[in-house]
Structures are given as structure tokens and as C-alpha cells.
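Undergrad: With the sequence up front, the predicted model follows.
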Amino acid sequence: MRALARIISSGLLTIYCAGTFAASLEITPVTVELEASQNGQVFTLHNNGTEALSAQIRVYSWNQEDGDDQLTLTRDLIASPPIAQVAAGGEQIVRLVRAHPGGPAQEMAYRLFIDELPPPNAAPSTGIQFRFRYSVPVFLYAPGERGAPDTHWSLETH
């Protein structure tokens, strides 16, 4: 009987913890793309939780060297607002604007980091609180770079 009680308690704790740790912030789209002719793009933060949340948005240029990501804080793209308040069950539109007009000479890659912030007047807690960081890829295309992909295929029989 004690074994059955442990199994049930363990199962209930697992279900409770899974719900406790679930993230309530959703970001759409999951990849942001800007054509050479576009000066900006929008994405949306959705709060599926029961409490308001705050998020900080920062933009980093993104390069890869020897298989490692190289991230550098940049002002080439500016997120507005840089700190968003999202009501429970609500959403916030964030604009991503290019700081310099005109298309780049080559494709540029960036990463948006969206960090959940603690509530401003949060009471001290004895439990573990999780704050998530989301990383969203952003691609800025050069003129004439986007279009139908150059794909070729053939069928051979032997």
C-alpha cells in the first residue's frame, strides 16, 4: 500500500511540476526575415499565462567561426519597445527596425534575445523560479538575394 501511495504522490508531483515550469511566453514568427527593400518587420509576444510578464529584447549580430556562434550586441536593428509588458492572456507587438536604410551587400544574420524579467515588486520566494531566454534568428537579405530557390532534380531508371 505504501508503494502505491509513493507512485501516486510521485505522479502528482510530476504533473504539478510540469505545469509549474511550463513557459507562458510565445513568440511568432519563430524566424524573422527582412527583404532588402524592407525597413522593418514585426513579431508578436503572446502571454498564455495567468500573470503579466515583462521581457527585455536585445539584438545581436550573429556569425559562425569554426562551428562556434559569435554574438555581438548591435544597433544595426533596433527593437521597439526594448522592454515589453505583456498582460496575462494578452499580446505585445514588437517592431524590429533597421537603423540604416538601404540593403546590405550580402545576407546578414542576427539573433533576437528575449529575456523574461522578474516582476518589479515580486515577493521573495522560497522555491525555484525560472526565467526563460528565447533566441530568435533574424535574416536581412541583400538586393536580389531572395527569390525562388535554385533547385534541380532528375529521374533516372536503370
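TA: Good, I have the coordinates.
Undergrad: CA only for contacts and neighbour counts going forward, please
TA: Fine.
Undergrad: Next, Ser10: secondary structure please.
TA: Here Ser10 is recorded as helix under DSSP: H, G, I helix; E, B strand; the rest coil.
Undergrad: if I pick Leu112, what's in contact with it?
TA: Residues counted as contacts of Leu112 (C-alpha atoms under 8 Å, 6 or more residues apart in numbering) are 57-60, 134-138.
Undergrad: Repeat that for Arg98.
TA: In this structure, Arg98 makes contact with 39-40, 76-78, judged by C-alpha under 8 Å, 6+ apart.
Undergrad: before we move on, the earlier item: let's have the contacts of Leu112 in a markdown table, adding neighbour count and distance to Ala23.
TA: Listed next are those as a markdown table, based on neighbours: other C-alpha atoms under 10 Å; distance: C-alpha to C-alpha, whole Å:
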| residue | neighbour count | distance to Ala23 |
| --- | --- | --- |
| Ile57 | 20 | 17 |
| Arg58 | 20 | 20 |
| Val59 | 25 | 22 |
| Tyr60 | 20 | 23 |
| Tyr134 | 15 | 11 |
| Ser135 | 18 | 14 |
| Val136 | 17 | 16 |
| Pro137 | 18 | 19 |
| Val138 | 22 | 22 |
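Undergrad: would you turn the residues you listed into TSV with distance to Ile93 and secondary structure?
TA: Shown next, in TSV, are the contacts of Leu112 (distance: C-alpha to C-alpha, whole Å; DSSP: H, G, I helix; E, B strand; the rest coil):
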residue	distance to Ile93	secondary structure
Ile57	12	strand
Arg58	15	strand
Val59	16	strand
Tyr60	20	strand
Tyr134	16	strand
Ser135	17	strand
Val136	15	strand
Pro137	17	strand
Val138	16	strand
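Undergrad: One more to weigh against that first structure:
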Amino acid sequence: MRLPLIKSAVARVSLSVLTGLGLWGSVAHALTISPVLVELSPARRVVSITITNPGDRPLTFQTQVLGWSQPDGTDVYADTTQLFVVPPIAEIAAGGSQIFRVTTRTRQSPDEHAYRLIFEDVSEVSAPSAPTGETSISIRVNHDLPVFIAAAGKLRLQARLGPCTNAAALPATTGCVRLDNEGSRYLRVKSLTLEGANWRKDIPLGTRVLAGAWRQWTFDRPSQLTGSLHVKAETSDGPVTFEWPIPAR
């Protein structure tokens, strides 16, 4: 995401950095986007996204669409022509709004397809003058929305939770849990809870696992832990659990 314009230099940082700096509040109130999750289907081939600019200067946004996949448990993005956004670029007047329409060029498929829709702020920005020795900043933030095209046919929900394939080779103080999404729709994993004898660990996540993909998470645990470990993942389709016998070391 594009961020502070410091004198004549532009730096890109994440929204989490903005929050840590105490700057995100001043950025967030300046723009609204609805919806922030785009879901298309064979029956709903067009979705409208409204961006409202309540600020005191015009903003210009340019769109980019990337294909999204998760081979080997990692996010991978690639250029694609399977989604069409109208208009591809637009200036939004101060106090005004703009509707962007998203449609798909794909035919019906038995697999769900995932994308990222990026609204890049390409507004012309002039940093305000500042007293000598001080730095003035002007903040521009890009917005990244997930887009899903639902699979044709009956929805299939199937998640499998278990130890990572390399869990036995990890140190005694490290655990690893893997979730395979074997269904036909993405999952949002909200949190992981691990509970053993006199020990518990809660891991907040908020991670999406695409259909047919997997993600894994490592965590620290006591080396003297014995018995079994109860593992629960809270997902958008409900809880998924398994019992993990802890091998003696």
C-alpha cells in the first residue's frame, strides 16, 4: 500500500504499521468502501462497489485485478483477465461517490476462483508546506478486496485439521498444525485453541484458506507436555477439532 509522502519521497507500508503509528484513524474516516468482500456466482455475475469520498479534495483510484491461489500453503498472486472492472480508473470528487462494477469473464466451473481487487490511490498529492526542520506527510492508502466466484453445483464444506507433515521432526518446544480445505468454498479461520494438561494456548488468526488449499501454523509449547493435545479451529463454517497424541521424547 502506498503511504507517507515525506517531502518528495513515497514509502509503502501496511495498514498495521499505520495503526501502530496512530495514523490509521485519520486515514480510515476519509473514505468508505461497500462491500469489502465481493462474491460472484453463476446467478450473480455483476457486483457493484461504492467508494465514497467525504474528504475535502478529489481522489483518483485505479483498479487492478490479480488471480489468487495458495500452492504449498502460501499466497500467490498473478495477473489475470478473468475479471472486468468498470470504470478501470475514476476520479471521485470531494464529498462525492463512485460506483465500480465488477463482472466475470469465466464460464461456470466446478471450482471456486479467488482474486484480489486493488484500488490504488493515484491521486496527485502536493505535500503541504512545513516549518523548517519539520516533515510534512500526506497519506495515500491502497485498498485490497477479496473476490470470489462460487463454484457451480452443490456447495461442499469439508475441512480437515491435523498435525503438519513435518511435525515429528520439529523441536520438542515447537508444534505445528495444518488445516486442509477439501471443500468447494473458501474458509476463514478465526482462531486456533490448543489445550493439554495444565496448558492452553489461544492463537487469533483471521486467515482465509482457499478451496482445495491448505495453511499451517507453528506455535511454542512446553517441552514436558504429555498425554494428548486437543486442537480446535474456529472457522466460518463452524469448529473443526482433533485429538493429537503427544509422542514421548
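TA: Happy to help now that I have it. Keep in mind it's a predicted model, so treat the numbers as computed, not measured.
Undergrad: Give me the TM-score for this pair.
TA: In this superposition the chains share a TM-score of 0.72, using TM-score structural alignment, normalised by the length of the first structure; 133 aligned residues with a C-alpha RMSD of 2.8 Å.
Undergrad: so which of the contacts of Arg98 of the first structure comes closest to Pro143 of the first structure?
TA: The nearest member of the contacts of Arg98 of the first structure to Pro143 of the first structure, counting by C-alpha to C-alpha, is Asn39 at 12.9 Å.
Undergrad: Do you have the helices of the first structure handy? List them.
TA: Under the criterion DSSP state H, helices of the first structure are mapped to 2-21.
Undergrad: For Pro35 of the second structure, give me its contacts.
TA: Applying C-alpha under 8 Å, 6+ apart, the residues near Pro35 of the second structure are 49-50.
Undergrad: swap the cut-off to 6 Å and go again
TA: Going by C-alpha atoms under 6 Å, 6 or more residues apart in numbering, Pro35 of the second structure touches Ile49.
Undergrad: hmm, back to that, any chance of the contacts of Arg98 of the first structure in CSV with distance to Trp153 of the first structure and neighbour count as columns?
TA: What follows is the contacts of Arg98 of the first structure, written out as CSV (distance: C-alpha to C-alpha, whole Å; neighbours: other C-alpha atoms under 10 Å):
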residue, distance to Trp153 of the first structure, neighbour count
Asn39, 36, 17
Gly40, 36, 19
Asp76, 39, 13
Leu77, 38, 22
Ile78, 41, 18
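Undergrad: mind listing the strands for the first structure?
TA: For the first structure, the strands defined by DSSP state E occupy 25-28, 32-34, 40-47, 53-65, 68-73, 77-80, 83-86, 91-98, 108-117, 133-140.
Undergrad: Out of these, which gets nearest to Ile8 of the first structure?
TA: The closest of the strands of the first structure to Ile8 of the first structure is strand 25-28. By C-alpha to C-alpha, the value is 30.4 Å.
Undergrad: So which bit of the second structure is that closest one matched to?
TA: Taking TM-score structural alignment as the measure, the second structure aligns residues 31-34 with strand 25-28 of the first structure.
Undergrad: do stretch 62-78 of the first structure as well
TA: Aligned by TM-score structural alignment, stretch 62-78 of the first structure falls on residues 68-84 of the second structure.
Undergrad: hmm, who's touching the matching stretch?
TA: Residues outside stretch 68-84 of the second structure that contact it (C-alpha under 6 Å, 6+ apart) are 66-67, 102-106, 114-115, 213-215.
Undergrad: how about a cut-off of 10 Å?
TA: Residues from elsewhere that reach stretch 68-84 of the second structure, judged by C-alpha atoms under 10 Å, 6 or more residues apart in numbering: 46, 63-67, 101-107, 113-117, 146-149, 178-180, 208-217.
Undergrad: Quick one: end-to-end length of it, please.
TA: One end of stretch 68-84 of the second structure to the other measures 15 Å (C-alpha to C-alpha, to the nearest Å).
Undergrad: follow-up on the earlier one: closest to Val30 of the first structure out of the contacts of Leu112 of the first structure?
TA: When the contacts of Leu112 of the first structure are compared for distance to Val30 of the first structure (C-alpha to C-alpha), Val136 wins out at 6.0 Å.
Undergrad: and the closest residue to Asp220 of the second structure other than its chain neighbours, how many residues sit next to it?
TA: In this structure, Asp220 of the second structure finds its nearest non-sequential neighbour in Thr174, 4.7 Å apart by C-alpha to C-alpha, 6 or more residues apart in numbering. Neighbours of Thr174 of the second structure under the rule other C-alpha atoms under 10 Å: 15.
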